[in-house]
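Enquirer: I would like the atomic coordinates for the input below:
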Amino acid sequence: MNRPTDYTDLALGLVSAQSFPAIVGIADHMLKSSDVHLIGYEKIGSGHCTAIVRGNISDVRLAVAEGAERASQFGQELSTLVLARPDPNLDQILPIGSRLAELTGKHSGHRLSSHAVGLLETRGFPAMVGAADAMLKAAEVVLTAYEVIGAGLCTVIVRGTASNAAMALEAGMAAADRIGELHAVMLVPRPLDELDQTLPLASCLLEQLQPIRIPLSLKQKETAPVLIQPASASQPLALEQPIAEAVPAVVEPTPVPKPRASRTRKNPPSA
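Expert: Next comes the predicted model:
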């Protein structure tokens, strides 16, 4: 799929919903139905999320139409917008041009990129934590991050195989209903790379190269600097010499002279 690298003349499409799992599912459908780029999501509070895509005008219109249809299937109240040629000043102020250049210029992959994505949204943080714990104990999935979008809505995100992610979502739904309020659930079996790059990821899951630590078993002798003396060309200069081992010296005790006895002079007898 050959896509241009200059994005300033491309159309802009926006689709909003009131749930983070719903907007991720809408964005996934938009990417798979049309040749567009997914810039990311804008979260403005109170549960409102907007997916932003960019591409040719025909592709953007098709993607927005498909996203609106998918949102209606989710029962989401949404708003849509298609801009044929956004003004350059709009690109400078809103995060729609620079963010796309960053996403396409740097690809940050991780070991879970090819796994399915499971999203479960609750109203209330305790319900989300309880659902996450139930999901991790019910199936072989990895908790990758959580997202907060306001209005008490928070989403837990897990990765794993499609079957494990589906099993985990079932357990999480039961736990969320028992603890608090379940708001939305979404399963993306085969996420595209652009969708994967826009999802949050905990820093502990990023693969980082660690320095190799070599254990030092040899004990190095301490060295002391010595005064460098001029030497001839045939004799090299000795820069460092090992400190000689300290040998305790035998110190002979110094004899202390005995004090002399004082002599008192006797006065001669008087006549």
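Enquirer: from now on I want contacts and neighbour counts done on CA atoms only, so please keep to that.
Expert: Noted.
Enquirer: what about residue 101, neighbour count?
Expert: 14 (other C-alpha atoms under 10 Å).
Enquirer: packing partners for the helix or strand where it lies?
Expert: According to DSSP states H and E, residue 101 maps onto helix 98-105. Here helix 98-105 touches strand 37-45, going by 3 or more C-alpha pairs under 8 Å, 6 or more residues apart in numbering; DSSP states H and E.
Enquirer: give me the angle between the strand it packs on and helix 98-105.
Expert: Angle, strand 37-45 to helix 98-105, by axes from the mean of the first three to the mean of the last three C-alpha atoms, to 10 degrees: 140 degrees.
Enquirer: before we move on, back to that, now do the helix holding residue 101: everything it contacts.
Expert: Contact with helix 98-105 is made by 37-40, 91-92, 197, as judged by C-alpha atoms under 8 Å, 6 or more residues apart in numbering.
Enquirer: for the comparison step, fold the sequence that follows:
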Amino acid sequence: MQIQRRTPSQWQPKDPLNQYEGMALGLISTGSFPAIVATADMMLKTSGVKLIGYEKIGSGHCTAVVRGGIADVRLAITEGIQMAEQSGHYISSSIIARPLPNLEVVLPIGSRLGEWLEQKNPSRNSNQAIGLLETIGFPAMVGAVDAMLKSADVQFTAYEMIGAGLCTAIVRGSVANVAVAVEAGMYEAERIGELHAVMVIPRPLEDLEQTLPVAKCDLVQPQPLQLPLNLKETVKEVVELPEMVEISIQAPLENQ
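Expert: Modelled structure (predicted):
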């Protein structure tokens, strides 16, 4: 009688996440939402990683989570750290090589893994830029948005609050308009309250836009008034008015 031995790999239950074996997770944390968006943009444009999303834990702490091959994740984290340090809001970073399925199921990471294979050719949106302006205090952000909208042809699409009084306004438009708008918003934010961070992203990738509130904002454009095609112009009938009769009015005599 032969006894069939099972290999250690056969002891583990099958999990769809095992198809990503050999991949790694990269995490970078900053103290500003514009800083983490710029950091994520840098990681996406310098390495073949996938941006899973952001984790906001309050007090202004934001973490970007990327996934990919170990070499790609290491390169992305290296470039991301440099960008975060340039912004002055870098906090910490970590690389998890070959994470177990249990870790990915519990963390908010595995929800977008199924979409990875479906997006084989992500497209670039080169016609629009994203501007992010972060203030300490809501009134300063509202005032900055008002100044941005009045100074350039941009659209205010969303705002993000990450705790510690930090509010970020997100605008979209051409690169030149966004740059002008952000500059005007900076002066207004400093006049009202306190400016915390600003970022202009010229050509965001589709992967980045899907993780931002701006990607979910559907702006309703005003529709032009449409007249019916069978509308005919009617000719008005000319009505003759009666001749005016001149009437003389004699003024009353003054009392003697």
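Enquirer: just give the TM-score of the two.
Expert: TM-score for the superposed chains, counting by TM-score structural alignment, normalised by the length of structure 2: 0.73, backed by 202 aligned residues with a C-alpha RMSD of 2.5 Å.
Enquirer: list the buried residues in the helix holding residue 101 of structure 1.
Expert: 100, 103 (16 or more other C-alpha atoms under 10 Å).
Enquirer: ok, now stretch 25-36 of structure 1?
Expert: By 16+ other C-alpha under 10 Å, the buried positions in stretch 25-36 of structure 1 come out as 25-31, 33-36.
Enquirer: now render the residues you listed as TSV, adding secondary structure and distance to residue 70 of structure 1.
Expert: Conversion of the buried residues of stretch 25-36 of structure 1 to TSV gives the following (DSSP: H, G, I helix; E, B strand; the rest coil; distance: C-alpha to C-alpha, whole Å):
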residue	secondary structure	distance to residue 70 of structure 1
25	helix	8
26	helix	6
27	helix	10
28	helix	10
29	helix	8
30	helix	9
31	helix	12
33	helix	11
34	coil	14
35	coil	17
36	coil	17
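Enquirer: mind putting the residues you listed in CSV, distance to residue 68 of structure 1 included?
Expert: Shown next, in CSV, are the buried residues of stretch 25-36 of structure 1 (distance: C-alpha to C-alpha, whole Å):
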residue, distance to residue 68 of structure 1
25, 11
26, 8
27, 10
28, 12
29, 10
30, 9
31, 13
33, 12
34, 13
35, 16
36, 15
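Enquirer: residue 138 of structure 1: which of those residues is nearest?
Expert: Closest approach between the buried residues of stretch 25-36 of structure 1 and residue 138 of structure 1, by C-alpha to C-alpha: residue 25, at 23.3 Å.
Enquirer: tell me the counterpart of the closest one in structure 2.
Expert: Alignment note: residue 25 of structure 1 maps to residue 38 in structure 2; criterion TM-score structural alignment.
Enquirer: that match against residue 81, yeah?
Expert: No: if you go by C-alpha atoms under 8 Å, residue 38 of structure 2 and residue 81 don't touch, sitting 10.8 Å apart.
Enquirer: quick revisit: max pairwise distance over the buried residues of stretch 25-36 of structure 1: which two?
Expert: Maximum pairwise distance in the buried residues of stretch 25-36 of structure 1, criterion C-alpha to C-alpha, is 16.6 Å, between 25 and 35.
Enquirer: show me the contacts for residue 72 of structure 2.
Expert: 47-49.
Enquirer: where does the residue in structure 1 that residue 214 of structure 2 lines up against land in three-state SS?
Expert: Counting by TM-score structural alignment, residue 214 of structure 2 lines up with residue 201 in structure 1. The three-state label given to residue 201 of structure 1 by DSSP: H, G, I helix; E, B strand; the rest coil is coil.
Enquirer: residue 8 of structure 1 versus residue 201 of structure 1, what's the distance?
Expert: Residue 201 of structure 1 sits 29 Å away from residue 8 of structure 1, going by C-alpha to C-alpha, to the nearest Å.
Enquirer: do the same with residue 58 of structure 1
Expert: 16 Å.
Enquirer: again, but for residue 53 of structure 1
Expert: Applying C-alpha to C-alpha to residue 53 of structure 1 and residue 8 of structure 1 gives a distance of 13 Å.
Enquirer: quick one: which of these two has more around it?
Expert: Between residue 53 of structure 1 and residue 8, counted using other C-alpha under 10 Å, the more crowded position is residue 53 (28 against 16).
Enquirer: the more buried one against residue 34, yeah?
Expert: No: contact criterion C-alpha under 8 Å: residue 53 of structure 1 and residue 34 do not qualify, at 10.3 Å.
Enquirer: any idea what residue 65 of structure 1 aligns with in structure 2?
Expert: Residue 65 of structure 1 maps onto residue 78 in structure 2, by TM-score structural alignment.
Enquirer: ok, and the closest non-adjacent residue to residue 80 of structure 1?
Expert: Spatial nearest neighbour of residue 80 of structure 1, excluding adjacent residues (C-alpha to C-alpha, 6 or more residues apart in numbering): residue 15 at 4.6 Å.
Enquirer: now for that neighbour: what does it line up with in structure 2?
Expert: Under the alignment (TM-score structural alignment), residue 15 of structure 1 maps onto residue 28 of structure 2.
Enquirer: quick one: secondary structure of its match?
Expert: Recorded secondary structure, residue 28 of structure 2: strand (three-state DSSP).
Enquirer: for the helix or strand hosting residue 65 of structure 1, buried residues please.
Expert: Using DSSP H and E, residue 65 of structure 1 maps to helix 57-73. By 16+ other C-alpha under 10 Å, the buried positions in helix 57-73 of structure 1 come out as 57, 59-68, 70-71.
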